[in-house]
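# Have a look at this prediction, sequence included:
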Amino acid sequence: MNNTVTVSLRPYSIKEEIWNCIIHGTGIALSIAGLTILVVLSSIYGNVWAIVSTAVFGVSMILLYTASTLYHAIPNPEIKKKLKKLDHISIFYLIAGTYTPFLLVNMRGTLGWTVFGIIWGLALTGTVLKLRFSGSGTKLWSIGLYLIMGWMIVIASEQLFTSLPRTGLLFLICGGLFYTLGVLFYIWKSRQYTHAIWHFFVLSGTTMHFFAVLYSCVLL
């Protein structure tokens, strides 16, 4: 029996797709739980900035893991093509959503709002480009934009790092490293399960950033 899916938009074996769905399906459940925890604790220990910004972060997590799970679960080529765009676009919003609590709770001020505007501007730019263009040629600039957005924090690193507790800072850095190392498996298409491994790194990075937000922006 042939276990390979032949649709060009789905170049993974059925077993690979099952793992892709399991990992990011788990991400949906964890994201819903994470959103609930952050918003409830923010309402108890934080302020309106914490409530709104952690809600944005939580929704961005749910969007990404839902889009990814549906993309890998649904075989219909036309639906899959649309879900692939949504999957890639949602990465821009997860990055911007992750920045939001740190910028609005820990920083604000001129620098905080400047980085906030830039990062969400880049997310919107990436969205427009993804909707306007398609094909394998978009992959390289998409990855480049993801990495630029992810590491743009170095612009405000001194001010941000001094405003974070050590525990939150360690979780923040670990999350960034998980995402960055995971890109290697995202690019590496020649071996089976590398995409599932990429998904594991993404979930690990998101988990680290959840705790970074929890300890830095909520439980101050």
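Structure received.

# Could you use CA atoms for every contact and neighbour count after this?
Fine.

# which SSE is the nearest residue to Phe211 once chain neighbours are set aside in?
Nearest residue to Phe211, sequence neighbours excluded (CA to CA, 6 or more residues apart in numbering): Phe171, at 6.4 Å. Phe171 is part of helix 166-187 when elements are defined by DSSP states H and E.

# Then Phe200?
Following DSSP H and E, one finds Phe200 within helix 194-213.

# Can you give the contact residues for that helix?
Residues outside helix 194-213 that contact it (CA atoms under 8 Å, 6 or more residues apart in numbering) are 16-17, 19-20, 23-24, 27, 34, 54, 61, 98, 101-102, 167-172, 174-179, 181-186, 188-189.

# Leu219 against Asn47, yeah?
No: look at Leu219 against Asn47 with CA atoms under 8 Å: they stay out of range, at 11.2 Å.

# ok, the residue nearest the centre of the chain - contacts?
Closest residue to the average C-alpha location of the chain: Leu94 at 3.6 Å, with CA atoms, centre = their mean. Applying CA under 8 Å, 6+ apart, we find Leu94 in contact with Phe57, Ser60, Met61, Leu64.

# That one should be in a strand, yeah?
No: Leu94 sits outside any strand when classified using DSSP: H, G, I helix; E, B strand; the rest coil, being helix.

# Run through the helices of this structure in chain order.
14-45, 48-73, 77-101, 109-132, 138-151, 157-163, 166-187, 194-213 (DSSP state H).

# Report the separation between Pro75 and Gly175.
Using CA to CA, to the nearest Å, we find Pro75 at a distance of 31 Å from Gly175.

# With neighbour numbers in mind, choose between the two.
Between Pro75 and Gly175, counting by other CA atoms under 10 Å, Gly175 is the more crowded of the two (23 against 15).

# Find the nearest non-adjacent residue to that one, please.
With sequence-adjacent residues excluded and distances taken as CA to CA, 6+ apart, Gly175 is closest to Gly205, at 4.0 Å.

# ok, that neighbour - how many residues close by?
With other CA under 10 Å as criterion, Gly205 counts 23.

# measure it to Ala55 for me?
18 Å.

# same thing with Arg166?
Per CA to CA, Arg166 is found 23 Å from Ala55.

# Looking at these two now, which is surrounded by more residues?
Set side by side, Arg166 and Ala55 give different neighbour counts by other CA under 10 Å, the larger being at Ala55 (22 against 14).

# The more buried one contacts Val40, doesn't it?
No: assessed by CA under 8 Å, Ala55 is found out of contact with Val40, at 9.9 Å.

# ok so, going back, make TSV out of the helices of the chain and add distance to Thr6.
Formatted as TSV, these follow (distance: least, CA to CA, whole Å):
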stretch	distance to Thr6
helix 14-45	10
helix 48-73	14
helix 77-101	11
helix 109-132	24
helix 138-151	21
helix 157-163	46
helix 166-187	20
helix 194-213	17
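
# Comparison target below:
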Amino acid sequence: MATSNVINRVVPKATPRKKAAWRGVSHQFAAVAAAAAGFLLTLDAPPGKAQIGCLIYTVSLTLMFTVSATYHVPTWGIKGRNIMRKLDHVGIYCIIAGTYTPLCLLALDEVTGRRLLLQVWTGAAAGIAHSFMSRGGAGSKAMSALLYVALGWIVLPYARQLKVVLGPGATYMVVAGGVIYSLGAVIYAAKWPDPSPEVFGYHELFHAAVIVASALHFGAVKSVVSGAKDALCAAEN
């Protein structure tokens, strides 16, 4: 007993890291903005596959930000935290596949679009399965970041065809968004830079990168929808 008391005095117990004040707050606002902007985008899309693609994209985007905010803002118990962490990862895989959905339906030929759509949603399902089987930890975090990046860049074999249909502006937004997502994943895995751990740390930088990348991809999807509308108007005239 005496030895134990001495050890407790000499070796201080590790204290858990305090949650940053801004943890999840930015995604609260992003969830509202995503729902509103996505609703208007879906209404503006031509009926049929364009509207279906936009609806899937909007639900995925809103789900990701909503689950992220719900996970990160409150303080959860151990069991609740583990469940919410897995759901948070589900949201990330859903938005990657959800963003591809309108692009596959509207910017690629039918055969290629269906092939890429199957690949990306299969990859998302595999990532979701990994999230639920994972026990967490640093290795799991790095693996998750690697899976996010790999799934996000699955479009590379189809880049030339997408570029022709999207045009330079939307192509730039897709690529820039992908780069920023990837940079955010690296920050998330490396836990660096960590500018202000108690207010705005590495995790908040990751969340900010997700918002910026999402905004760029939203612009690309909107551009594709506008092109689909123009094509429909031209066909009717």
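That came through, no problem. In this text the structure is predicted, and so the values were computed from the model without any measurement.

# which two from the contacts of Leu94 of the first structure end up farthest apart in space?
Phe57 and Leu64 (10.9 Å; CA to CA).

# Neighbour count for the two, which is higher?
When Phe57 of the first structure and Leu64 are compared for neighbours, Phe57 comes out ahead with 26 against 23, by other CA under 10 Å.

# Map the more buried one onto the second structure.
Counting by TM-score structural alignment, Phe57 of the first structure corresponds to Tyr57 in the second structure.

# separation between that match and Lys222 of the second structure?
Using CA to CA, Tyr57 of the second structure is found at 11 Å from Lys222 of the second structure.

# Check Leu118 of the second structure too.
According to CA to CA, Leu118 of the second structure and Lys222 of the second structure sit 22 Å apart.

# of the two, who's got more company?
Between Leu118 of the second structure and Lys222, counting by other CA under 10 Å, Lys222 is the more crowded of the two (20 against 15).

# can you pull the contacts of that one?
By CA under 8 Å, 6+ apart, the contact set of Lys222 of the second structure is Leu41.

# Quick check: the aligned residue for it in the first structure?
Using TM-score structural alignment as the criterion, Lys222 of the second structure maps onto Leu214 of the first structure.

# if we can go back for a sec, list the contacts of the residue nearest to Phe211 of the first structure.
Met208, His209, Phe211, Ala212.

# Which of these ranks first by neighbour count?
Neighbour tally across the contacts of Phe171 of the first structure (other CA under 10 Å): the maximum, 27 neighbours, falls on Ala212.

# leaving aside the residues next to it on the chain, what's closest to it?
Closest to Ala212 of the first structure by CA to CA, 6+ apart is Gly168, at 4.3 Å.

# Quick check: the gap between that neighbour and Gly97 of the first structure.
Separation of Gly168 of the first structure from Gly97 of the first structure (CA to CA): 17 Å.

# likewise Gly175 of the first structure?
Distance, Gly175 of the first structure to Gly97 of the first structure, using CA to CA: 14 Å.

# Near the alignment partner in the second structure of Leu184 of the first structure, how many residues? Count them for me, please.
In the second structure, Leu184 of the first structure lines up with Val186, judged by TM-score structural alignment. Look at Val186 of the second structure: counted by other CA under 10 Å, it has 17 neighbours.

# Check whether Val186 of the second structure really touches Ala145, as I assumed.
Yes: the pair Val186 of the second structure and Ala145 qualifies as a contact (CA under 8 Å) at a distance of 7.0 Å.

# any idea how far Ala150 of the second structure is from the match of Leu184 of the first structure?
According to CA to CA, Val186 of the second structure and Ala150 of the second structure sit 12 Å apart.

# same deal with Thr42 of the second structure?
Relative to Ala150 of the second structure, Thr42 of the second structure is positioned 28 Å away (CA to CA).

# Which position in the first structure pairs with Lys163 of the second structure?
Checking TM-score structural alignment: Lys163 of the second structure goes with Phe161.

# Am I right that Ala20 of the second structure is in contact with Asp194?
No: in this structure, Ala20 of the second structure is not within contact of Asp194 by CA under 8 Å, at 10.7 Å.

# Pull the contacting residues for Ala142 of the second structure.
By CA under 8 Å, 6+ apart, the residues touching Ala142 of the second structure are Ala189, Ala190.

# Give me the aligned partner of it over in the first structure.
Counting by TM-score structural alignment, Ala142 of the second structure lines up with Leu140 in the first structure.

# Repeat that for Ala208 of the second structure.
So, by TM-score structural alignment, Ala208 of the second structure is matched to Phe200.

# Show me which residues of stretch 162-181 of the second structure are buried.
162-163, 165-166, 170-181 (16 or more other CA atoms under 10 Å).

# Look up how far Arg9 of the second structure lies from Thr3 of the second structure.
Counting by CA to CA, the gap from Thr3 of the second structure to Arg9 of the second structure is 10 Å.

# ditto for Gly24 of the second structure
Note on Gly24 of the second structure: its distance to Arg9 of the second structure, by CA to CA, is 36 Å.

# neighbour count winner among these two?
The neighbour comparison of Gly24 of the second structure against Arg9 (other CA under 10 Å) goes to Gly24, with 24 against 9.

# Distance of that one relative to Gly167 of the second structure?
35 Å.

# now do Lys79 of the second structure
Going from Lys79 of the second structure to Gly167 of the second structure by CA to CA gives 47 Å.

# Kindly report the same for Ser68 of the second structure.
Using CA to CA, we find Ser68 of the second structure at a distance of 32 Å from Gly167 of the second structure.

# Equivalent analysis for Gly137 of the second structure, please.
42 Å.

# hang on, the earlier thing: Thr42 and Ala150 of the second structure: which has the busier surroundings?
A count of neighbours by other CA under 10 Å puts Thr42 above the other of Thr42 of the second structure and Ala150, at 21 against 13.

# if I line the two up, what does that one land on in the first structure?
Thr42 of the second structure maps onto Val39 in the first structure, by TM-score structural alignment.

# Might you report the residue contacts of the closest residue to that match other than its chain neighbours?
Closest residue in space to Val39 of the first structure, ignoring its immediate chain neighbours: Ile51 at 5.4 Å, by CA to CA, 6+ apart. Residues near Ile51 of the first structure by CA under 8 Å, 6+ apart: Leu38, Val39, Ser42, Ser43.
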